[in-house]
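Asks: I'll drop the sequence and a predicted model, then ask my questions.
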Amino acid sequence: MTATVATVAYLGLEARPVEVQVQLSAGLPRFTIVGLPDKAVAESRERVHAALASIGLALPPKRITVNLSPADLPKEGSHFDLPIALCLLAAIGAADAEALSHYVIVGELKLDGRIASSPGVLLAAIQASSEDKGLICPAEQGAEAAWAGNVEVIAAPDLLALLSHLKGSSVLLPPQPGEAVEHASGPDLKQVKGQEVAKRALEIAAAGGHNLLMSGPPGAGKSLLAACLPGILPPLQSAEALEVSMVASVAGELEGGRMTRRRPFRAPHHSASMPALVGGGLRVRPGEISLAHLGVLFLDELPEFQRGVLDSLRQPLETGNVSVARANTHVTFPARVQLVAAMNPCRCGHLGDPALACSRAPRCAADYQARVSGPLLDRIDLHVDVQGVSAADLTLPPPAEGSAEVAGRVAAARQLQADRYNGSGVRTNAEADGEVLERFATPDEPGRKLLADAAAAMRLSARGFHRVLRVARTVADLAESQSVGRIHVAEALSYRRQVPRN
């Protein structure tokens, strides 16, 4: 007796089709799973056995062989439980094999027969839609699967309810897509006293998607400024929200199938390991830089991160994706992020203040700042010195302009970029490169002369040169200027500092 059902294996943000094959043959009772299963898949036989027993079904005393085809594709995760169980039931005649052939099946089984959620259901739904099949998944993730569009979704709470639905004795209602929710907004820029230069840099960074580094003494407001950034960024477009949700789905962080239009904001602690930041681990999963895709990755206390961890960000910041290579698999995750970092000028944090600086200044500052490599600093478009806030500044009334006003200008600048780069695959000025950058960001003659002179004086690298052009294009967009002029180049250069070449 044999039976087959369809499921998927996840490889990055791709769901690869997998066929579950079950054969019952004569011989000593044995339950074997083959096809490169990991530990979680190998343990499926115990969960499947207990789940079937909980609904009054016993496995026949035969040799049971489960093959996950293709056999050379690694299989990871507990979502193979449900397809294995249903394939077994089809093999013994307790389920309709013909009906199951029209579905892709994913889900983890609990010992009492309930179907538990598992990461990646949205990816499985998209794959099922591409195969013109329906999807059988856990009830908790039905709303998530419904976002895939024109696909029949059966979201079952337990194995017994699913079998009853397949036999027609009861009906499971089709799930509706989870409503897009907006989280409570963070701090408002009205809470920031003074720091006009830093606020201007934050606005430019938001408008063009540029990387930003803020350096200043403790308590100057660097973390507060970073926390204000999500409040001035435009919401995700529909396609962008689906991209972000796919990453969250494969990481198991899409709660209740609810999607949001708010851009991700991730702020890992400086003790984060390399796999935590860029992805990887025993079971390869996206890291913080991928979970912040199309949003903000905030690294506070930048020099306190391990240098190797920081340098692992170099390639993702340049290419917009991160590749995790293992002996048996190679996985690529998207990582188009806006890096915002904050740091003290030295370990004591009070460089330049004779009353508070340590006795080792300025050597203390040189050693501390050297923890961040020059190539990484070269990938940061905007460098801002955030000065300490005086008591007189703190007593001033809140500024008249807050996040709402800045967000309006940012949205207008982003719309100009969307119209300008329509059809080119470029979303923001920070992504413009090659012919696109040359066509839209080349300054006028006075601007070109200023940029050429500054590039020689500041010893800008080719990367730094192009990043100045991108920032100048954003400054021009905020000024609603069609062309990039000398004044826009001058402001872009003011945020650039010479970095050492390692």
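Replies: Now that the structure is in, tell me what you want to look at. Numbering: from 1, shown residues only.
Asks: going forward, measure contacts between C-alpha atoms and count neighbours the same way
Replies: Will do.
Asks: For the stretch 351-500 of the chain, which segments count as strands?
Replies: For the stretch 351-500 of the chain, the strands defined by DSSP state E, counting those that start in this stretch cover 382-385.
Asks: That one: helices as residue ranges?
Replies: Using DSSP state H, counting those that start in this stretch, the helices of the stretch 351-500 of the chain run over 363-369, 374-378, 391-394, 403-420, 434-441, 445-458, 462-478, 486-494.
Asks: D158 is nearest to which of those?
Replies: Closest to D158 of the helices of the stretch 351-500 of the chain is helix 403-420 (CA to CA; 45.8 Å).
Asks: what's the closest one in contact with?
Replies: Outside of helix 403-420, the residues within contact range by CA atoms under 8 Å, 6 or more residues apart in numbering are 188-190, 203-204, 206-208, 228, 231-234, 427-429, 474, 477-478, 480.
Asks: Just the buried residues from those, in ChimeraX please.
Replies: The ChimeraX selection below is limited to those of the contacts of helix 403-420 classed as buried (16 or more other CA atoms under 10 Å):
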select :188,189,190,203,204,206,207,208,228,231,232,233,234,427,428,429,474,477,478
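Asks: need the contact list for the closest residue to V489 other than its chain neighbours.
Replies: Nearest residue to V489 in three dimensions, chain neighbours excluded: A472, at 5.0 Å (CA to CA, 6 or more residues apart in numbering). When contacts are counted by CA under 8 Å, 6+ apart, A472 touches A441, V484, H488, V489, E491, A492.
Asks: take a look at this one as well, against the first:
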Amino acid sequence: MLVKTRTATLQGISARPVTVETKISRGIQCTLVGLPDNAVKESLKRVDSALAESGFRMPGKKILINLSPAGLPKEGTAFDLAMAVGIMAASEQIPHEKLEGFLMLGELSLDGSLLPVRGVLSAAVLAKEMGCKGLWVPRANAREAALVDGIEVYGLDHLGQVVTILDGTQEAGTHTIGTPNMGTLGPQVDDLDFSEVMGQESCKRAMEIAAAGGHNILLIGPPGAGKTMMAQRLPTILPPLAASEALETTLIHSLAQNHLADSLVSARPFRSPHHTISDVALVGGGAPPQPGEISLAHNGVLFLDEFPEFKRTTLEVLRQPLEEGCVTISRAKASVRYPSRFMLVASMNPCPCGFLDHPTLPCSCSPVEVQKYRNKISGPLLDRIDLHVPVSPPSYEDLTAPTPSEDSRTIRGRVLRARKIQASRFHNSPGCFTNAQMSSRMVRECCALDSHAQWILKTAMERHGLSARAYTRILKVARTIADLENSPKIGVNHLAEAIRFRGLDRPSFGSGQSSGFASYPLRKVGGGR
């Protein structure tokens, strides 16, 4: 007798449908085909013991199990439940007619109990897309699967409960997306606030621009100036996650076994890996492939403190994800793609000792040492960072000011208004949500300059040898500054401020001289708000 049951396998953060075809005929051989890995091949031993402990039996006949499509590699232990149910139905121990429309995942222990598996949330999304009438998962994964609205989820403790589902005596548990307890990743608005940052108005302005347009930002300043403090507070001024973003972010963290299985991620992720991180840990990989830090920061912030201390090869793997918003990991058997649309926030000292251009402390580094330190970061990578922001140490007057600084709620209000303008601008452009994501064609359409602004930008490019990518980044930042001012056109002051934030493109950086950040007129910080 031939019986088909449905399950799923992971490919990236998505689930692919797999049909478990079980045929019982004369003989005594038990065969499993369909590109299973070792964990899948061992399933037969677990299934044999689980059936016996659950009051069922392994038929003493020839059993052939095919995992279809046969050309798709199968990994992990999530196929146990579908294989056990297929054997039970093919040997007529349970009615096979009632299995139609169910998707099932779960690992079996030797006593028949079900153990949690990875990727259940992805399988729930697949089950909804396929129009399945129910999803069978271990009870430990039930709330995770129930985060997907519109699919009936059956949480099982033991293999024997399959009978209660088919008899209709066990009810499904359903939830609406967003209603469970909302999990959190990263700093919370109540814990951190920009009002705690004293002084640093120019830097806070740059952080506001970065948040409004989704731009990458590099903070350059001496130790103790507040670079890390400001980076940690960036999520407090970012827009809240939309329902689709929350689900997508949760999918990644669920896959990485990094997130509570009974809640959606409600806060934008904030990832801050140490500078000793390996290439694979940052970009993803391994066997089987796992998402790396750049994917765990999807829809959030990736903070790289002490930027030049990271291995150069590690930093270079950021180039493609920063441009495309995803990373493809290719292996001999298959390739997987993980989303990685994040805001990069990096910080660095201006020189090895940290005191180049410090207002009071002398720098002990030679020009050669400063240049060698700067060269740890490649030009192509710097090109992909929109804002290069100098951070000066706060003065005593800043630290003792009686009036608190502007809080995150106020700044976030302006960021949300700018994001609303961008949402209206890009409503007919799928995949584009912020100014930083504009294509070249969209930049030409949305970032037109008058003759005076064109002259200023031309002068900047010729004087500092800016690349074509830097040219585009300046226009995108200028567009964001104009949006913050609710200006339909990019003005000269918007463009000048955007050019000002390209400090590392200037030859004088690292020379021990002024870096020339005042080379272009800058509108007064806070003006027009």
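Replies: Alright, I've got the coordinates. Keep in mind that what you see is a predicted model, and the values were worked out from it rather than measured.
Asks: Any chance of JSON lines for the helices of the stretch 351-500 of the first structure, columns distance to G194 of the first structure?
Replies: Listed next are the helices of the stretch 351-500 of the first structure as JSON lines, based on distance: least, CA to CA, whole Å:
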{"stretch": "helix 363-369", "distance to G194 of the first structure": "25"}
{"stretch": "helix 374-378", "distance to G194 of the first structure": "26"}
{"stretch": "helix 391-394", "distance to G194 of the first structure": "6"}
{"stretch": "helix 403-420", "distance to G194 of the first structure": "15"}
{"stretch": "helix 434-441", "distance to G194 of the first structure": "31"}
{"stretch": "helix 445-458", "distance to G194 of the first structure": "29"}
{"stretch": "helix 462-478", "distance to G194 of the first structure": "21"}
{"stretch": "helix 486-494", "distance to G194 of the first structure": "19"}
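Asks: So which of the ones you listed is nearest V309 of the first structure?
Replies: Checking those against V309 of the first structure by CA to CA gives helix 374-378 as the closest, at 11.2 Å.
Asks: whereabouts in the second structure does the closest one align?
Replies: Aligned by TM-score structural alignment, helix 374-378 of the first structure falls on residues 379-383 of the second structure.
Asks: picking up where we left off before, can you name the two of the contacts of A472 of the first structure that are farthest apart?
Replies: The largest separation in those, counting by CA to CA, is between A441 and E491 at 14.4 Å.
Asks: the more surrounded of those two?
Replies: Shown here are A441 of the first structure and E491; by other CA atoms under 10 Å, A441 has more neighbours (25 against 16).
Asks: How about the more buried one, nearest residue that isn't a chain neighbour?
Replies: Using CA to CA, 6+ apart, the nearest residue to A441 of the first structure is R473, at 5.4 Å.
Asks: What distance do you get for the residue most central in space within the second structure to A212 of the second structure?
Replies: For the second structure, H298 is the residue whose C-alpha lies nearest the centre (CA atoms, centre = their mean; 1.5 Å). The gap separating H298 of the second structure from A212 of the second structure is 17 Å, by CA to CA, to the nearest Å.
Asks: same question, C132 of the second structure
Replies: For C132 of the second structure, the distance to A212 of the second structure (CA to CA) stands at 41 Å.
Asks: Likewise for W136 of the second structure?
Replies: Counting by CA to CA - W136 of the second structure and A212 of the second structure are separated by 43 Å.
Asks: Please list all residues in contact with N429 of the first structure.
Replies: Counted by CA under 8 Å, 6+ apart, N429 of the first structure has contacts G208, G209, H210, Q417, R470, V471, R473, T474.
Asks: Which one (most neighbours) among these?
Replies: Of all the contacts of N429 of the first structure, the highest neighbour tally under other CA under 10 Å goes to T474, namely 33 neighbours.
Asks: Quick check: nearest residue in space to the aligned partner of that residue in the second structure, chain neighbours excluded?
Replies: Superposed on the second structure with TM-score structural alignment, T474 of the first structure falls opposite T480. Spatial nearest neighbour of T480 of the second structure, excluding adjacent residues (CA to CA, 6+ apart): G213 at 5.4 Å.
Asks: Looking for the alignment partner of that neighbour in the first structure.
Replies: Structural alignment (TM-score structural alignment) places G213 of the second structure against G208 in the first structure.
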